[in-house]
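A.B. asks: have a look; sequence and predicted model below, questions after that.
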Amino acid sequence: MSTTQNPASWPDRRALDLLGIERPIIQAPMAGSGTPELAIAVCEAGGLGSLACAQYSVDQAREAVQTIRAATSKPFNLNFFCHRTPQFDAQQHAAWVAQLEPYYRELGLEASTIKPAAGRAPFDAVYCELVESLRPAVVSFHFGLPEPTLLARVKASGARVLSSATTVAEARWLAARGCDAIIAMGSEAGGHRGSFLSQDMSTQVGTFALVPQIVDAVDVPVIAAGGIADGRGVAAALLLGASAAQIGTAYLFCPEVKLSPLYRAALENVNDDGTALTNLFTGRPARGAMNRLMRERGPLSNYVPRFPLAGAALAPLRAEAERKGHDDFTNLWSGQAAPIARQYARPAAALTRCLAEEALKLLCQGMRVGAESGG
């Protein structure tokens, strides 16, 4: 039996026991990039595979779950967004289009034909019925929680409920409303911030300052997320009181993900200071690799329509630029630890095992040193 399968190996088993997994590794959902194949590989390796449903229709989500269940009997996580789709604001839309007009002219496109579209659906009664019929072991939310009646139905289905917190106040809010575990999402994390009580990006907290403060503030297990891409990061998170680590960017280098060649090339070249928080692509702050649009119109802008209405105006620009081989208008979500993640590029199952085994080795070495020194 390997050390990671020994029930006594991990210092804090709360997340493992809660989620029914062998290794304290959770694959971040990553809407648009994650696939059923990625979730399957992580589950089979003893971690928690996740499937992002925000860009799936109900039928697509059901089909993806069928694919997962045909390949693994292990627990997996279905992830949903909890935003409220805003009313269309014609004045704001016009202001945003005006910002993009020079790019439309440059690419020979017509800006006047842009139609507003949401692109990402929030968790609602229809998705709730899907959860009730599929009964996944874990359901996670981003941007808070659904309204209480829907949340009660999710919990009644038997699912463990997770959600992301970017501050201690958000963690307390989630715990008070029945979250079974809280994902402490540091500012280093790639993709959309999970923030919901405040959108002030100037006060976002780093992972290794946030984790111990949330651990001290709530009684439920805490899952560290953001800037963790190797066993050292996992071990550090566990030493700070987390029960598990959620990994995103490191999994983007796995062959099971769905990435365009331009996105892959960006990840291969991004450095530690090559990402920024931006709202330009969707209307909510998210961390991604810097590109032309972020440099010239942001990375944060007051002209951008509220999430998720911003993307419609960018879609024609993105399509035409990508056709010409440029990522000028493409969201290239990435965390700050991408350079570390590149060194660990391998299939998802092997990565999951590697992260856990490296972390456990470091933890065991630390315990031996402590014992030898009389600590």
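C.D. replies: On my side now, so go ahead. A quick note: this is a predicted structure, and the numbers were derived from the prediction, not measured.

A.B. asks: hey, let's count contacts and neighbours off CA atoms from now on
C.D. replies: Noted.

A.B. asks: roughly how far apart are the nearest residue to Phe253 once chain neighbours are set aside and Pro339?
C.D. replies: Closest residue in space to Phe253, ignoring its immediate chain neighbours: Ala345 at 5.2 Å, by C-alpha to C-alpha, 6 or more residues apart in numbering. Taking C-alpha to C-alpha, to the nearest Å as the measure, Ala345 falls 11 Å from Pro339.

A.B. asks: ok, back up a step: for the residue nearest to Phe253, which three-state class applies?
C.D. replies: Secondary structure, DSSP: H, G, I helix; E, B strand; the rest coil: Ala345 is coil.

A.B. asks: which ones are touching Ala356?
C.D. replies: Thr4, Arg23, Pro24, Ile25, Gly231, Val234 (C-alpha atoms under 8 Å, 6 or more residues apart in numbering).

A.B. asks: out of these, who's nearest Asp12?
C.D. replies: Asp12 lies nearest to Pro24 out of the contacts of Ala356, by C-alpha to C-alpha, at 9.4 Å.

A.B. asks: ok, the closest residue to that closest one other than its chain neighbours to Arg13 distance?
C.D. replies: Spatial nearest neighbour of Pro24, excluding adjacent residues (C-alpha to C-alpha, 6+ apart): Ala244 at 4.4 Å. Distance, Ala244 to Arg13, using C-alpha to C-alpha: 9 Å.

A.B. asks: which of those two has more neighbours?
C.D. replies: Higher neighbour count among Ala244 and Arg13: Ala244, with 28 against 19, using other C-alpha atoms under 10 Å.

A.B. asks: want to compare, so here's the second one:
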Amino acid sequence: MMLRNEMTKCLKIAYPIIQAPMAGGVTTSKLVAETSNAGGLGMVGAGYMAPTQIRDQIKEIQKLTSKPFGINLFVPQPFDVSEDSMKAANQALTTIRQQLHLPDKDNFGIADYNEVLEAFKEQIQVVIEEQVPICSFTFGIPSQEVIAELKQHNITLMGTATTVMEAVQNEAAGMDMVVVQGSEAGGHRGGFLNQEQESSDSVGLMSLLPQVTDAITIPVVAAGGIMDGRGLAASMCLGAQGVQMGTAFLTCVESGAHPVHKEAVLSISEDQTVYTRSFSGKWARGVKNHFILEMQNHEVYLPDFPVQNTLTQDIRKAAFAENNPDFMSLWSGQSTRLAKSQTVEALIENMVAEAKKLNVNI
């Protein structure tokens, strides 16, 4: 079993290891650069970033590494900005704001779909202008016009899929490879079909992976619960050409995750993460805390992403500032017992060494 393959050749990396593009400040320039310098692929989680912020971080990373790195963007999907659903959700959040001594929120400031779409187009232009070699997408597939424009500039494109059908659609749209995300993965579900069933019908990686690799011909990257060389070897045995890992990198020294977040992941057991859409309106896996428990009875009527994400922004910001894990979005995958506080270099070196012991040829 060779670790150098079509995927590593396409991405120009030594090892088939991708650091997941975790949005919200986790993917610092140092985390991205150190991953690429160590032979993997560093990825910027740019979904929430303004075009100017993306440009600044690209330039910063380019000073820290000459190796390839990538950018991940959220593909905008139409969403309903219902005044009634926003008011109902905001009412449920009022008691939480009181616990954090925050003022009531009556000015929502929700951007409409056209504004979100325009911001996405601006993000795409920055990726092109700054000549970023790899661009990945979450929450959907970009338009054929966007795909064609990126390919004209020789940018390698990576999609995200949580089902076989999503993977098939990614290949049909022209993605060069696809990240297959199992239910074990931390953070937001990257899929885009049957969103209302995400929490109940999500498929585990080891079941999903061989079904996807049988259905498509482009390289498949495995994601969800992978933390070490054993997960890498298992994924490649099932047909993947590489892995993408989030939680394993989140607890690394170079990660920008809040210290409270890192400590939460390092201290919990595998059964203490749950799916929730209370923070953002989109299903995501994180550490069970007071916010999730208090909001779980309201999840049915919460507005979709990004509306709910905007409504909870003040709560998450206050919890972050106060080092309060009860109200933070502590995203984490299920393999928490395998998480370690270590450098990126040590993580990748240990994975490669473990893969060698398992007779995986480097």
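C.D. replies: Arrived safely, thanks for sending. Only a predicted model underlies this, so the values are computations on that prediction, with no experimental measurement involved.

A.B. asks: how near is the residue nearest to Pro24 of structure 1 to Gln55 of structure 1?
C.D. replies: For Ala244 of structure 1, the distance to Gln55 of structure 1 equals 26 Å [C-alpha to C-alpha].

A.B. asks: now do Ala121 of structure 1
C.D. replies: Note on Ala121 of structure 1: its distance to Gln55 of structure 1, by C-alpha to C-alpha, is 7 Å.

A.B. asks: these two: which has the busier surroundings?
C.D. replies: Neighbour totals were compared for Ala121 of structure 1 and Gln55, and Ala121 leads with 19 against 16 (other C-alpha under 10 Å).

A.B. asks: what's around the residue lying closest to the more buried one once chain neighbours are set aside, how many residues?
C.D. replies: Among residues not flanking Ala121 of structure 1 along the chain, Ala54 sits closest, at 5.6 Å (C-alpha to C-alpha, 6+ apart). If you count neighbours by other C-alpha under 10 Å, Ala54 of structure 1 ends up with 24.

A.B. asks: quick one: secondary structure of whatever residue of structure 2 lines up with Ala54 of structure 1?
C.D. replies: When structure 2 is aligned by TM-score structural alignment, the residue opposite Ala54 of structure 1 is Gly47. Following three-state DSSP, Gly47 of structure 2 is assigned to coil.

A.B. asks: quick one: contacts for Gly47 of structure 2?
C.D. replies: Residues near Gly47 of structure 2 by C-alpha under 8 Å, 6+ apart: Ala23, Asn72, Leu73, Phe74.

A.B. asks: which parts of the longest helix seen in structure 1 are buried?
C.D. replies: Looking across structure 1 with DSSP state H, the single longest helix is helix 348-372. For helix 348-372 of structure 1, a neighbour-count test (16 or more other C-alpha atoms under 10 Å) marks 348-349, 351-363 as buried.

A.B. asks: same deal with stretch 299-306 of structure 1?
C.D. replies: By neighbour count on 16+ other C-alpha under 10 Å, the buried set for stretch 299-306 of structure 1 is Pro299, Leu300, Tyr303, Val304, Pro305, Arg306.

A.B. asks: how about the residue nearest to Pro24 of structure 1, what does it touch?
C.D. replies: Neighbour list for Ala244 of structure 1: Ala15, Leu16, Pro24, Ile25, Ile26, Val222, Ile223, Ala224, Val234, Ala237, Leu238 [criterion: C-alpha under 8 Å, 6+ apart].

A.B. asks: so the fifth one: helix, strand or coil?
C.D. replies: Under three-state DSSP, the three-state class of Ile26 of structure 1 is strand.

A.B. asks: map it across to structure 2 for me.
C.D. replies: In structure 2, the residue matched to Ile26 of structure 1 (TM-score structural alignment) is Ile18.

A.B. asks: check contacts around its match.
C.D. replies: Gly40, Leu41, Gly42, Met43, Gly242, Val243, Gln244, Met245.

A.B. asks: so which of the contacts of Ala244 of structure 1 belong to helices?
C.D. replies: Short answer: those in helices (DSSP H) are Ala15, Leu16, Val234, Ala237, Leu238.

A.B. asks: what's the match for the third one in structure 2?
C.D. replies: Under the alignment (TM-score structural alignment), Val234 of structure 1 maps onto Leu232 of structure 2.
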